[in-house]
Each structure stands twice: as structure tokens, then as C-alpha cells.
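In: sequence unavailable; structure follows:
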């Protein structure tokens, strides 16, 4: 696997700065050679354009970690069932991938790179197919919206009830489609609750810019509407064997998976101190603070610290949440769970590295 990984990384370095063009060419080749496949993809390809390609690259980058490689690809195969992907589609995708990379790599591309990607993609496809074939669940679940509440101008909290049981673990995320408004456009969101007997799931969503899906979920979704949910993914889960105290760091609606983990802890925790750091730009963005404070009042092992980065009148902590975490501690004996935007997670990871928190004790969920 060592030589293969080296060849893949070398060849990827030839096209990395052109990856947007690679992605565009990649889809163009697929749609030109197999026009019927265009119906599997959303009308708006602005986000989707790089997702499949990025998934393949992520898989390649985990080649040297066989267990992670296998788990990631089997989960990816299960997830892609929502697109109605058939086994014969994998060959089309593999050919388009290699042709797109060859097109933009220039004169340094060689036959050994062709073979390396063909070999790697064969393994990727076989593991994804195995994951899809082993999954006994439906490719997606229909779920009815049973409540919908606007917590801020651009934030909504809503609850759905799947029509069939949907098993997931606290801290995982699911792909969500709103077929009434944006068919075939899927975005990932984490439930804000642990699995419940009534099978309901709560989601916290912020409308991001001109986000097709997030705007529909926040501004147009109504009670009674149906959405679709795909297979749960992600590994930001609690280890019940750990006896270490825990720190949860959430930015904005990154609070959702943190609340899911907290709900699981309320069912069994008696010995671990848990510290929640919840940061936002302004106090209005601390949209679920009242519920967090109720939890802290009920469970003596839980403490909550809030911060605003752009609200001088806020009476709590001031500054980015990563900097606020650094003012407390020490933390090098704690388990960490971090969830928020990409920049927020990166800043927090840098802070934790400076504080000498071992990386094996940090789990994170990053979204943009």
C-alpha cells in the first residue's frame, strides 16, 4: 500500500491547484458520455460539483489507515444509495476521474499514475458497493415536520418524525433533502438529540447566504411538509468507557451535535464533569441558551460558558470561543468535542494543540 499511496499523492499534487477545473471536466465527461446520469444530480451543481471528487480524494488519503479507509468507504457507499447509484455507474465515474486528472496534470503524468488510480479506484468502488449491498435500510427515510420555530432571523429549530424507524448515534449527522423546494439537493445536518423512543429528530439550521437548502429549511419549511433523510454518518460519538471529564466547544448551530451528546450523557453520567463552551457572533445567535441553562440547573455535573465575538454589550465572555477556552483549564486530561464552522474548528484545534491536549482525545465536526 506504501508505493500506491506515494504514487497517488504524487499525481494528485500535479492537479491539486486545478481541482475546480478537474471537477468541472469530471462531471462534463460523465454527462457527455452518459446523459441519462444527469437526472441523478441536482439542477444547481455549485456545491455538488466538487463533492464526489472530494469524497474520492478523501478516501485515497486514508489508504494508509486500513480500518479508517474501510469504514469511510462503506459508509460512503451506504450514503450514495440516496442518489440511486447502481453498480455500473462506478465504472463510468472511475473512467471520468482518471481522464479528468490526466487532462490537467500536464506532461508529468505517466502511465504509472494511470495504473495507480485505476487500482485505487477499484478498491474504493468494491468497498463502497459492499457497504451499499450490506445495508438493509431504505436508501432514505421520509420524515414529517411536526414543529418549526424561528429562533433568529436566519436560524430555525424544527422537529421531524420519520415514517420508519431510523437508527443513529448521538453526535452523528445525516443528509437532508427538501424535495418540495430543492429536489436532489442534499446537505448534512446533525440531529440535536440522542435517539428517542418516539423516533423524533430535532435539527438546528442557519440559512447561509444564498444556500439553496438551508434557506428553504429556515424560511419556507412548514409543519406538515415532508423531507427526506439519508443514512447517518460520522464518528463524533461518546466513549462510555472513558472516565475523563469532557469539554464541548460549539460555535453557532454547531451546538446541535453537542446537545445530542449532552442528551446521551444525561441518561447515564454520574461521575464526569462536563464543560460546555458556546460561542456566537452576537447574543441573538446564542439561540438555544435558555435550554442549555435549564440543563445546567438540572445536572450539577454540567457547566456552561458563553461568549460573543462581536457584541460589546454582551455580559458574558468576549472574543472567539477558541480564545475563551484557552482562558480556562488546564485541559490536557480532558476529552474534547468540537463542532462549528470550518474556521472555528481550525482555530479551536490550534488552541488545543498549544494547550498540549493530545489529538487522540479530540473529536470534531466541521461544516461550512
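Out: Structure's in. What do you need? If you're wondering where the values come from, they're calculated on a predicted model, not measured in any experiment.
In: rest of the way, CA atoms for contacts and neighbours
Out: Noted.
In: name the helix or strand for residue 95, please.
Out: If you go by DSSP states H and E, residue 95 is part of helix 87-105.
In: any idea which helix or strand comes after that helix?
Out: Downstream of helix 87-105, the first helix or strand assigned by DSSP H and E is helix 111-134.
In: A further structure is provided below for comparison with the first:
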């Protein structure tokens, strides 16, 4: 069954099937509804139900506060209609930036760093991500976090993991070359360094979830903060680690900074460091009173949130960005 959905304040309307999300239908019908991941992990597609019945499918915990839920806030990429509806939702005026590949650096067998020289200033905050048009697939986008704070030279850096069947990573690892051009959307996301407190910082990163964590930590170091910073960096296999030398260099330069790499490969008997990301986080401290920044897969993020809540850390001090590889 189809339902009539009216989007306010734009007044645009669309037809949505009962087994279809609002975001999915809007994009299918050429309406530039504001969204990010499309899988209930980022919260960029928050909207407000003004009238009508619906089913809210599961999404990442903490995306909506109790007050937001009471006010009718919903996650539109996980919202299916059960009647005609009226919804307040942000409609974007598409603006694209163009970046030219300035450098490609393989950081690990499965991780490529791509440095873009943008055609003009690209405004973003440390921790945010950009949606990138996949070359050769003009209607396909992929989202990647910026891996360092904003620079004055109009350059942007991303860390991209090779994903089997991934349309963007396959192009990047096998066909991309210096000088190729990419189109980027405006920066998105609310994952960013909070500067309104002086709490010590806890960071938990898995794989290329290190990218926005690096940007956030680098910003705090650039600000000259002396509050303790702890990064737990998890990888499946030792070859998946990257930028460990950079993180260890920070540990030598800044007494308040430490990094704990963790490995989940139980067959690597030569590894003498910490094993398994979240059990190590649980064992190495009581994190009450910290400001926590998490980035990795949805499963890791959910487990980390549960862990930190059990340590007495309030949800308002837990910030995260989760990602699901597109294969």
C-alpha cells in the first residue's frame, strides 16, 4: 500500500510504500532529503512527525534523546508509514565541491590514504564526513570521514579501506590516479570535538574508524589542551594497523597522550600487546568522568556504548560515528 507523505516546510509530497523508508522513497523520487548513512547509524536524517501513523524500525542507540522522542523526533531512514503523514524534514539545496587527487598513499594492505586538492575552501569540523560520488557511477555515493582538522591549503584527506565488491574502494585501489577528480557533498555529521568542558578524553577506534578520531585528537593537540587522552585502536590482524608510528610519536611528544593498540587475531602468537578491543577498554580503567569518542562498525559502537554506560558514563558524554561497509 502507498501513502501520501507531505514534507514541511518545503511542502513537497511523495508516495511511500509501506515497506519503504521515507529517505529511500525521497531519493527514489528525486527529492534531496537530508541524510547520511541511510542505515540508522548516523542520525543525520532526523525529522519530526507532525501527523500520521508509522513504524520506527531499530536504529543505533543514543541517536535520539528521551526529550527528542517525546517531541516526535524520528530517524527517517528507518521510518515506514502506516498512514498518510506530515513530516518536518530538511531538504538540501545540493552543492558540490570538486577535488583533484593530489596523492595516493597505501597505509596498509587494505587501507589507502587519498589526498584531495579542493577547488575552493571546503568547510568542515574535525570528525565530520563527506559523501563522495563514485566515479563511473554518477548516482552512487559513499561516505568517508576527514582524517585531519581543516587546513588552510584547501586539501582534504580520507582513509579508505578496501571492501570486496566495494564500488568506490575497487576504483580507488585499482584505477585511480593522480589528477583524477572527485565530487563531494557538503560535510555532514555531528561527530566532533566538544570544547565546552575540560574532561579527559577517551577514544575507541576500529579499523579506519581511526580517521575521524585522528582529526579530533589532532585538533585537541593543536589547541594546546593538557587533559589526558587515551586512544584504544583495534585491528583484526597486525597488517591492518596503520599510523601506529604517528600515534606513538604523539605519545612521546605529549605526556598526556597514550595509545593502546589491540589485536583480535587469536592465531597471532607473536603479538605481545593487548588483545580484543572492548575487553581491553573495560579492563584498563573506570571511564566515569571522561568524554568518549567512538568510531567503528555498528556492532562495536553498540557494545562500546553499553560498556561505557555500565561504567557510569552518561549518554550525553558519549559521541560516536558508526559505519557499514558497502560491498
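Out: Good, I have the coordinates. All values derive from a computational prediction rather than experimental measurement.
In: just to revisit the earlier point, elements contacting the helix holding residue 95 of structure 1?
Out: Packed against helix 87-105 of structure 1, as judged by 3 or more Cα pairs under 8 Å, 6 or more residues apart in numbering; DSSP states H and E, are the following elements: helix 2-15, helix 19-33, helix 111-134.
In: let me have those in CSV, extended by mean neighbour count and distance to residue 286 of structure 1.
Out: Formatted as CSV, these follow (neighbours: other Cα atoms under 10 Å; distance: least, Cα to Cα, whole Å):
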stretch, mean neighbour count, distance to residue 286 of structure 1
helix 2-15, 16, 41
helix 19-33, 18, 35
helix 111-134, 18, 39
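In: okay, the ones you listed in TSV with distance to residue 152 of structure 1 next?
Out: Listed next are these as TSV, based on distance: least, Cα to Cα, whole Å:
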stretch	distance to residue 152 of structure 1
helix 2-15	42
helix 19-33	34
helix 111-134	39
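In: just to revisit the earlier point, the helix holding residue 95 of structure 1 versus helix 19-33: what angle between them?
Out: Using axes from the mean of the first three to the mean of the last three Cα atoms, to 10 degrees, the inter-axis angle of helix 87-105 of structure 1 relative to helix 19-33 is 130 degrees.
In: quick one, helix 87-105 of structure 1 and helix 2-15 angle?
Out: Using the same axes, to 10 degrees: helix 87-105 of structure 1 against helix 2-15 is 60 degrees.
In: do you know how far the residue nearest to residue 93 of structure 1 when sequence neighbours are not counted is from residue 98 of structure 1?
Out: Nearest non-adjacent residue to residue 93 of structure 1, counting by Cα to Cα, 6 or more residues apart in numbering: residue 30, 6.8 Å away. Distance of residue 30 of structure 1 to residue 98 of structure 1, given as Cα to Cα, to the nearest Å: 12 Å.
In: to residue 161 of structure 1, which of the helices and strands packed on helix 87-105 of structure 1 lies closest?
Out: Closest to residue 161 of structure 1 of these, according to Cα to Cα: helix 111-134, at 24.4 Å.
In: and that closest one, what does it pack against?
Out: Applying 3+ Cα pairs under 8 Å, 6+ apart, we find helix 111-134 of structure 1 packed against helix 2-15, helix 48-61, helix 66-79, helix 87-105.
In: wait, which of the ones you listed is closest to residue 216 of structure 1?
Out: helix 48-61 (17.3 Å).
In: give the buried residues for the closest one.
Out: 48-50, 53, 56, 59-60 (16 or more other Cα atoms under 10 Å).
In: kindly list the longest strand within structure 1.
Out: strand 141-152 (DSSP state E).
In: so which residues make contact with it?
Out: By Cα atoms under 8 Å, 6 or more residues apart in numbering, the surrounding residues in contact with strand 141-152 of structure 1 are 156-164, 166, 218, 221-230, 284-285, 287.
In: one more time with 7 Å, if that's ok
Out: Contacts with strand 141-152 of structure 1, where a contact means Cα atoms under 7 Å, 6 or more residues apart in numbering, come from 156-164, 222-230, 284, 287.
In: PyMOL command for the buried members of those residues?
Out: Selecting only the buried entries of these in PyMOL, with 16+ other Cα under 10 Å as the criterion:
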select buried, resi 156+157+158+159+160+161+162+222+226+227+228+229+230+287
